[in-house]
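# My questions are about this predicted structure, shown below with the sequence.
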Amino acid sequence: MIGGITKGSCFSGCVEYVLALKEENKEARLLYSEGLLTDTPKDIVDGFECQRHLNSRVQHWCGHISLSYSPEDSARLSDEAMVKLALEYMEKMGITNTQFIIARHLDKEHPHCHIVYNRVDNNGKCVSDSYEYYRSNAICKELKKKYGLTFGENKDKVKVDRLKGRSKTRQEIYLAIQAAKRTAKDWTSFQRELAQKGISVRKKFRRGTTEVEGLSYIKNGQKFKASQVDRDGKCSYKVICNALDRNKNSQAQPSASAPRPMQQQPKQTPSTAAKIIEAGADIAESLGNAVGGLFQVGPAYDQDEEAFIREMNRRKKRKRGRSL
């Protein structure tokens, strides 16, 4: 069970899609409605539009949620069972006392339904969307455990071609990160591999320090925090650093046939300057793709990060001067 949430300001387009009114290759079935006079598409839209005028401050009054289930649960998910799960999900999400419809789509191998609801409730108040993505994930997990539903496939096996828009971009970034983690030995090579797939990496520094406290990834003009790409932390700065260290150490270890060194050299602690350079390093977008592969991608000069490092050094010198 997975919940996908979107918001907009067009009831007619959303209802048209959910009821598959203009797509010949799709079949939809209206399962349930509440707060609406009749079940005809026109009356559904008119009812939604009439109520949303009770609160002119709500800008995105059309709420849309898709609830998808594993194909293995198809036999258990009758129309009645799907409505029951959708109603319990909505109650836990706080989507109550408002108009809504529930429709089932029959065009995919996995069972799924769509919910269209009015974010202006029956009293003219706005249905809260606070932390809705996190709450939705937690509720879906809770309902899957409660009813013994199948937990979905591993995220690494999700079929990208089934996704659209921002969800597709996020999954592409996730897969690219996992692939780069398996081969890259340092941040330069890690960022180079992502750049070759059109993905850039940005580091977020803790205020007043050169300590990296987070990452964000950008592709096709869309920006995602590491926690948005994967909530389990697989794309976080710490996890990636650990993966790069493992790759580097595995390459450094001698093979069984190679002669062992006479004496192992002590591991040198990197200097403060080296740490600053590593923290401030960034990679350019793939010049090889932009110029027909004539150039290789290497470490790039990042004006913002260089300015940040100079500012840190300037503050240190100022404090040192004051103490004299």
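Arrived safely.
# CA atoms for contacts and neighbours, from now on please.
OK.
# Go ahead and confirm K225 touches S216.
Yes. With contacts counted by Cα atoms under 8 Å, K225 reaches S216, the gap being 4.2 Å.
# can you map out the helices along the chain?
Assigned by DSSP state H, the helices in the chain fall at 11-18, 41-52, 79-93, 132-147, 165-183, 187-195, 226-229, 237-252, 272-280, 287-290, 303-322.
# Pasting the second one now:
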Amino acid sequence: MVAKISVGNSLYGALAYNGEKINKDEGKLLATNRIFDAGTGKVDISRAADDFRNCMPAHVRTRNTVIHISLNPHPDDKLTDVELENLAHEYMEKLGYGNQPYMVYKHEDINRHHLHIVSLNVDEKGKRLNKDYLFRRSKRITRDMEQRYGLHTAERSRRSSREPVQKVDTAKGDIKKQVASTVKSLAVSYRFQSMGEYRALLSLYNVTVEEARGEVDGREYHGLVYSATDDKGSKVGNPFKASRIGKSAGYEAIAERLITSKEQIKEKDFTVPTKRTVLAVLNRTFRRDEFVKMLKEKGIDTVLRETDTGRIYGATFIDHRTGCVLNGSRMGKELSANALQEHFTLPFAGEQLLPFTLPAESAAQDAPQQTAVSGYEEPDNSLGLFTSGSSGTDAAEDAFARELKRKKKKKNQRKI
């Protein structure tokens, strides 16, 4: 059994999403807790919203007051409505939400029947419930229920076992279908904590997104608009509203994804492996193209945003190993845009290192052949480019050294 948890602030939106499915006979209302149920098989969405609001103060400091949970048994588990209802009650009790108001819906609009549970994330006093290790506790609960009730294990499949996401190719036609397929897959498969990180992820697959805000009949609305792009990032074709793609690509779904991603990344320390890999590669090269190539070979794509003059003003790393999108500055100052710009524009960055040979005396002692150095492993150490007697020494420095010797010789002769 897989449990997907989202926290947000749109109570009516969560209730309407589930209630409309029930009212369209695409599911059933299996149970309620501290919420009125008329027993008609239909859902009074407005009445339910009022009941939920009566269970918390009018003004609370916690922004994300709503928790929306999806419980997905394995398709091979043929469970009755009573069994599903009991699983939902037990899950909420063990998660710490047993005394909270909640509604349990069964969705039947697809072959894989599953449950949705809407509840509050604050108590009657407006205090946020304990969310520490929420996802980890949820996983332990579902595993325990699988073992005790003999259910099939339904772990979420890894991205590597899925069909790879393809770049949008306008030459293939049906751009809307391509964009929709790409966006739906990326929106649920990766973790990102800002719209900038989400936009960087989409850019890898020739898609971009913009926020649309406005006011209709005195009510403010927010929306997302997606567009296909070419390999240079320029928009091509007509844009598409998120509503034409699906709820998983909409403003509310992405906003919730930002919140859950932040919690998961913090809880599981997903920044650690990415930062370690990026720093290791950065310490091996001062060349921007080589840096990007080496990271890609390790499963990390790099999106560098640059001005018209080529200056880096933003850097985002997409780690396909962990499914996380991380802004460079989020991982530390050493990976911020300014730090990377400085790193890649050092005087010797982008230049071929000069070879040098050991002096004759050293060569006789250490090795019979000339030794050439064309690279380096540790850029923090001395590069050895100005070693006395090396063939890489600048001609002007040689002339200066000879002039010093000549003056010193004359001075000694005068003393004699």
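Received it, and whenever you're ready, just let me know what you need. The structure displayed is predicted, hence computed values, not measured ones.
# now what about stretch 10-18 of structure 2, what contacts it?
I45, S46, A48, A49, T65, V66, H68, Y105, H116, V118 (Cα atoms under 8 Å, 6 or more residues apart in numbering).
# In strands, which of these fall?
Judged by DSSP state E, those include V66, H68, Y105, H116, V118 as members of strands.
# Return the residues in contact with the closest residue to R170 of structure 1 other than its chain neighbours.
Once flanking residues are discounted, R170 of structure 1 sits nearest to V229: 5.8 Å by Cα to Cα, 6 or more residues apart in numbering. Each residue near V229 of structure 1 by Cα under 8 Å, 6+ apart is listed here: R170, Q171, I173, Y174, C235.
# how far away is the first one from A226 of structure 1?
Which is R170 of structure 1. Distance of R170 of structure 1 to A226 of structure 1, given as Cα to Cα, to the nearest Å: 10 Å.
# next one: E213 of structure 1
When E213 of structure 1 is compared with A226 of structure 1 (using Cα to Cα), they lie 11 Å apart.
# Which one's more surrounded, those two?
Neighbours per residue (other Cα atoms under 10 Å) separate E213 of structure 1 from A226, with A226 holding more: 21 against 13.
# By residue count, tell me the biggest helix in structure 2.
Determined from DSSP H, the single longest helix within structure 2 is helix 395-415.
# burial of W187 of structure 1, as a residue count?
The local packing of W187 of structure 1 (other Cα under 10 Å) involves 19 other residues.
# do the same with the one 4 residues further on
The number of residues packed around Q191 of structure 1, counting by other Cα under 10 Å, is 26.
# who are the neighbours in contact with it?
Here Q191 of structure 1 is in contact with S200, V201, D282, I283 (criterion: Cα under 8 Å, 6+ apart).
# repeat that for 10 Å
Q191 of structure 1 makes contact with 177, 180, 184, 199-202, 281-286, 297-299, according to Cα atoms under 10 Å, 6 or more residues apart in numbering.
# which ones among those residues are found in strands?
I199, S200, V201, R202, D282, I283, P299.
# Report how many residues lie close to the residue lying closest to the second one once chain neighbours are set aside.
What that stands for is S200 of structure 1. Of all residues not flanking S200 of structure 1 in the chain, I218 sits nearest, at 5.3 Å (Cα to Cα, 6+ apart). Residue crowding around I218 of structure 1 was assessed by other Cα under 10 Å; the count is 18.
# try the one 3 residues further on
Applying other Cα under 10 Å, we find 7 residues neighbouring G221 of structure 1.
# now it: how far from F205 of structure 1?
22 Å.
# these two touch, right, R112 of structure 2 and L71?
No. At 11.2 Å, R112 of structure 2 does not count as touching L71 under the criterion of Cα atoms under 10 Å.
# Please identify which of the two sits among more neighbours.
More crowded of R112 of structure 2 and L71, by other Cα under 10 Å: L71, with 21 against 12.
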